[in-house]
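Novice: Compute the structure for the input listed below.
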Amino acid sequence: MDVIESLPLFPLSDVVLLPEVSVPLYIFEPRYRQMTREALDGERRIGMVTVRPDSLDQMAGDPPIFAIGCLGRIAHASERPDGTFQILLLGERRFRILAEHPRGGERLYRTARVELLRDPEVTTSNAADALDRSRAALLELLGQLVDRTPGGDRERIVAGFEDLEPARLVNALTRSIGFLPIERQQLLEADSIESRFEIMIDLLRFRLAESGLGGTGSAPLPN
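Specialist: Predicted structure coming up:
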């Protein structure tokens, strides 16, 4: 078991970090300014976790969080004269919280013992064939969604995703499409590439149905 004994936790309600995806963050609360300074002085690691939707009124304290999060590494940081930070956090690996540590001393933020998670590899030809079919279905749904987006360029946008290997494809689409935080958390928690594809396909089908009823979608754009 690959374990980090003490990882700083950064709970947010509206940001879900994924492996190989970067997010810009503005750090202003004193406890997270302390966390950022100490991370920069050490291994630059922060554990991003999502606050449970029914606990948003507890954000000022220690709200309940999902057990699955994403380890992030601070790729860039800029401290402002007022002590706040602008950072760019790059997602590296998923983790599961094993136990939170009691807060002690002068530490203002939460920490936990976590297990780093790996995605199972696709080891059989049947599984690889099924994944190829899911990939084709996903890109077709993406194209249909772009077709329903004003000004969408299906050929250009789909081409930006076609060459990505399966895990990166799902992560890139999760970043690019306007999914709700709870939907992104669903994708983060999926323990295999196959199940992530299934969830993503269901989400895109829902977006298409929503747009057909006059709802608004968010057009994905390649990097």
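
Novice: use CA for all of it now, contacts and neighbours both
Specialist: Noted.

Novice: after the longest strand along the chain comes which helix or strand?
Specialist: The single longest strand within the chain, with elements called by DSSP state E, is strand 85-100. Following strand 85-100 in sequence order, the next helix or strand is strand 111-116 (DSSP states H and E).

Novice: hmm, back to that, now do the longest strand of the chain and strand 111-116, the angle between them.
Specialist: Computed by axes from the mean of the first three to the mean of the last three CA atoms, to 10 degrees, the angle separating strand 85-100 from strand 111-116 equals 80 degrees.

Novice: what's around residue 85, how many residues?
Specialist: Counted with other CA atoms under 10 Å, residues neighbouring residue 85 total 20.

Novice: In contact with it, which residues?
Specialist: Residue 85 makes contact with 26-28, 33, 36, 77-79 under the criterion CA atoms under 8 Å, 6 or more residues apart in numbering.

Novice: The structure of the following sequence is requested for comparison with the preceding one:
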Amino acid sequence: MDPDQELRGFEGVCRLFPLPEVVLFPHCVLPLHIFEPRYRQMTEDALAGDRLIAMVKLKDGADWNVEEDPPIESVACLGKIFDHRRLADGRYNLLLVGMKRVRLLHELPKDELFRRARAELLDDEYPDDPVDSLRDELVDQFRKLCAREGRVEPEIARLLDKPIPLGVLVDLLGHYLGLPGAVKQAFLNETHVEERVKSLIDILQVHLSNADDPRDGSDSGFPPPFSLN
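Specialist: You can find the predicted model right below:
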């Protein structure tokens, strides 16, 4: 999907699907099981319209079991339903593909069960200088991680050699790795591609260095064990 083409009719208002520890990146796919009445309504509304839903992470410490509308992050990912199945009892299984980052400007009064917000689209920002060396370093560090883990999904291996924009590549790799929600949110917040790439390179380097250092017997929980699947 071409995000610019798909979002040509976007009018600046998005449906919100807040979840704890869930962060969607542009160009990535998120499977969703919809069962709560408010999100069934949200899905029905989306399917009858532009099929857009903004995935947004609950702020750390927010309790969605207690608060009706717990606080959410200010940057979300606007996704589009590209496949769905409605189950007999009214639940839905969805595949949502990320389109673009959005900054949530303010929430709107609730006319439905689900939340909505006015939002602005955010584009990737590239430096004036070429980014070839950054791409090479990112790919090199990621391949070292794959070699250490002893496996990598074939589609990810092929992705490393494709001439896709660097912003897309770093988002796909960030999605693929089992990073904590707070780290993923920091990546989502960052529109400067150079900074996103440098941050992911740093994480990969620290993780590889810790794994190779026999003196490091601590279990700090970060960098986390990566999930290459």
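
Novice: what's the longest strand of the first structure aligned against in the second structure?
Specialist: Aligned using TM-score structural alignment, strand 85-100 of the first structure spans residues 92-107 in the second structure.

Novice: Buried residues of stretch 11-22 of the first structure, list them for me.
Specialist: Neighbour counts over stretch 11-22 of the first structure (16 or more other CA atoms under 10 Å) mark 11-13, 15-19, 21-22 as buried.

Novice: Which one of the residues you listed is nearest to residue 49 of the first structure?
Specialist: Nearest to residue 49 of the first structure among the buried residues of stretch 11-22 of the first structure: residue 11, at 4.8 Å, using CA to CA.

Novice: How far does the longest helix along the first structure sit from its chain's centre?
Specialist: Counting residues, the longest helix found in the first structure (DSSP state H) is helix 125-147. A distance of 21 Å separates the centroid of the chain from that of helix 125-147 of the first structure, by CA atoms, centre = their mean, to the nearest Å.

Novice: And stretch 214-223 of the first structure, by the same measure?
Specialist: 18 Å.

Novice: just stretch 37-55 of the second structure next, same as before
Specialist: How far stretch 37-55 of the second structure lies from its chain's middle: 19 Å, per CA atoms, centre = their mean.

Novice: can you name the residues of the first structure that it overlays?
Specialist: Counting by TM-score structural alignment, stretch 37-55 of the second structure pairs with residues 30-48 of the first structure.

Novice: If we go by neighbour counts, what in the matching stretch is buried?
Specialist: Under the neighbour-count criterion of 16+ other CA under 10 Å, stretch 30-48 of the first structure has 32-36, 39-40, 44-48 buried.

Novice: ok, of the residues you listed, which one's closest to residue 178 of the first structure?
Specialist: The shortest gap between residue 178 of the first structure and any of the buried residues of stretch 30-48 of the first structure belongs to residue 48, at 19.0 Å (CA to CA).

Novice: My reading is that the closest one lies in a strand. Confirm?
Specialist: Yes - assessed with DSSP: H, G, I helix; E, B strand; the rest coil, residue 48 of the first structure lies in a strand.

Novice: Quickly note the distance from residue 18 of the first structure to residue 91 of the first structure.
Specialist: 5 Å (CA to CA, to the nearest Å).

Novice: Overlap in contacts, the two.
Specialist: Shared contacts of residue 18 of the first structure and residue 91, defined by CA under 8 Å, 6+ apart, are found at residue 70.

Novice: Which of the three states applies to residue 203 of the first structure?
Specialist: helix.

Novice: one step back: following the longest helix of the first structure, which helix or strand comes up?
Specialist: Criterion used, DSSP H and E; the element after helix 125-147 of the first structure is helix 154-162.
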